[in-house]
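A.B. asks: Please work out how this folds:
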Amino acid sequence: MRNLLFLIIVLVLAFIGIFIGSVMNTNYKAIESNNSSDLYKGTPLTIAIIGDTPNVKEEQVTFHEIKLSEVINIPKNKYNAVFIMEEYLGEAAHKKYRDAYQSLEVPVFFVRSKASHMPFINMENQISYEKYEDRVNDTQDFITGLWYPKSKEEFKTFRFGYRVENDEFQRDNVQGVYSSVFKKIESTLQ
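C.D. replies: From the prediction side, this is the model:
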């Protein structure tokens, strides 16, 4: 009975967190296109990446590979954003990293997170990435993001979805999704 009550409380808190995140924060859906005019053409960006560097067409975007442990001590103004690739998401949800995301002041993007951004937010009674992954099973969004602007009390979330064509998600070409993420990163610099 006690375990059931605990599970119910955790679920209610998770849904409240999702609801508050949806209402209070900016969500952004990307629409993918192969049109070269949709590519990011803004200012040069430097992005820290944990995992393999994605194939992108934008030459003004530079990726610097770092280890997940380096997220804790990233110097201010070194990177415009951080990307964490799918194979590191479980570890990236640990508390020490959730604390680091809150102090970065740049957006952190989670590529192919089936748990959305939920396991990467500091909340009481936080559950593991794997448990969120089982509950949320987000297959619509290719990239989700989290950003704590200078105020550590508030955060913004981002969602960049796969293109839908003929009522099916197009998962084979994600260039447009990355271009939309780069545009969002540039908007956070202002």
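A.B. asks: Going by C-alpha atoms from here, please, whenever you check contacts or count neighbours.
C.D. replies: OK.
A.B. asks: mind listing what's buried in the longest helix anywhere in the chain?
C.D. replies: Secondary structure of the chain read by DSSP state H shows that its longest helix is helix 2-24. By neighbour count with 16 or more other CA atoms under 10 Å, helix 2-24 contains the buried residues 10, 13-14, 21.
A.B. asks: Endpoints of stretch 86-103, how far apart?
C.D. replies: 22 Å (CA to CA, to the nearest Å).
A.B. asks: what comes into contact with it?
C.D. replies: The contact list for stretch 86-103, computed with CA atoms under 8 Å, 6 or more residues apart in numbering, reads 50-51, 68, 71-73, 84, 108, 110-113, 119-122, 128-130, 147-148, 152.
A.B. asks: could you flag which of the residues you listed are buried?
C.D. replies: 50-51, 68, 71, 84, 108, 110-113, 119-122, 128-130, 147-148.
A.B. asks: Tell me which residue lies nearest the centroid of the chain.
C.D. replies: The centroid of the chain falls nearest to Gly145 when counting by CA atoms, centre = their mean (2.4 Å).
A.B. asks: Please generate a structure for the following sequence too, so the two can be compared:
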Amino acid sequence: MKLHMILSIISILFILNLSACSKEEIKYDGEPLKIAVIGDLPELNNEKIHFESISLKELSEDTVQISTNYDAIMITPLMFEEASNDRFVEVYTSTKIPFIFFDSEKRNLPFTNGGLTYESARWESLKNGSHTTIYLSDINANREDAWYFYLNDKKELDVLYKEIFEKVEML
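C.D. replies: Alright, predicted model coming up:
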């Protein structure tokens, strides 16, 4: 009976340890960031990064409030096709915080240009090898900028996230 109880306790502790380690540790130590996410929430472990799920509808209905409450907006592959609809182009090109198009092989182009969707945008013409793009538009200065982040055999995903968060902090 005691052996059974000890094994049960060890099993529970093992499972708790696994679940605690399931989130990827990100070594970002800059200013705290609050990031709105459209799509899948990243499973990251860093007390300075706070993700909050929002919808495309929320984004398009209240860009001023979202720009005030968040440091950036991340869009993940789950939502690329819907997020690339022409009705959102103006949102991306007029909102004053950075958009992170995470794991977008087609960069920001299907989202910030009318007449394209993520599915219809020709991959070959958009290929630059980047993994993620941060896009920021400043309509008052008549300018738009994009920063590209690369993931390869030598760079781990946690390093990529750290670079993205450091750029968002700078912006």
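A.B. asks: Can you tell me which of the buried ones among the contacts of stretch 86-103 of the first structure end up in helices?
C.D. replies: The members of those that map onto helices under DSSP H are 129-130.
A.B. asks: out of all of them, which helix in the second structure is the longest?
C.D. replies: Under DSSP H, the second structure gives helix 2-20 as its longest helix.
A.B. asks: In the second structure, what residue corresponds to Val61 of the first structure?
C.D. replies: Counting by TM-score structural alignment, Val61 of the first structure lines up with Ile49 in the second structure.
A.B. asks: so that match sits right up against Asp29, yeah?
C.D. replies: No: counting by CA atoms under 8 Å, Ile49 of the second structure stays clear of Asp29, with 9.4 Å between them.
A.B. asks: And those two? Which one has more around it.
C.D. replies: Between Ile49 of the second structure and Asp29, counting by other CA atoms under 10 Å, Ile49 is the more crowded of the two (17 against 13).
A.B. asks: Name the nearest residue to that one, ignoring sequence neighbours.
C.D. replies: If the residues on either side of it in the chain are set aside, Ile49 of the second structure comes closest to Leu33, at 5.1 Å by CA to CA, 6 or more residues apart in numbering.
A.B. asks: residues contacting Tyr118 of the second structure?
C.D. replies: Here Tyr118 of the second structure is in contact with 80-81, 84, 106, 110-111 (criterion: CA under 8 Å, 6+ apart).
A.B. asks: and it, what pairs with it in the first structure?
C.D. replies: Counting by TM-score structural alignment, Tyr118 of the second structure corresponds to Tyr129 in the first structure.
A.B. asks: how far away is that match from Arg135 of the first structure?
C.D. replies: Applying CA to CA to Tyr129 of the first structure and Arg135 of the first structure gives a distance of 10 Å.
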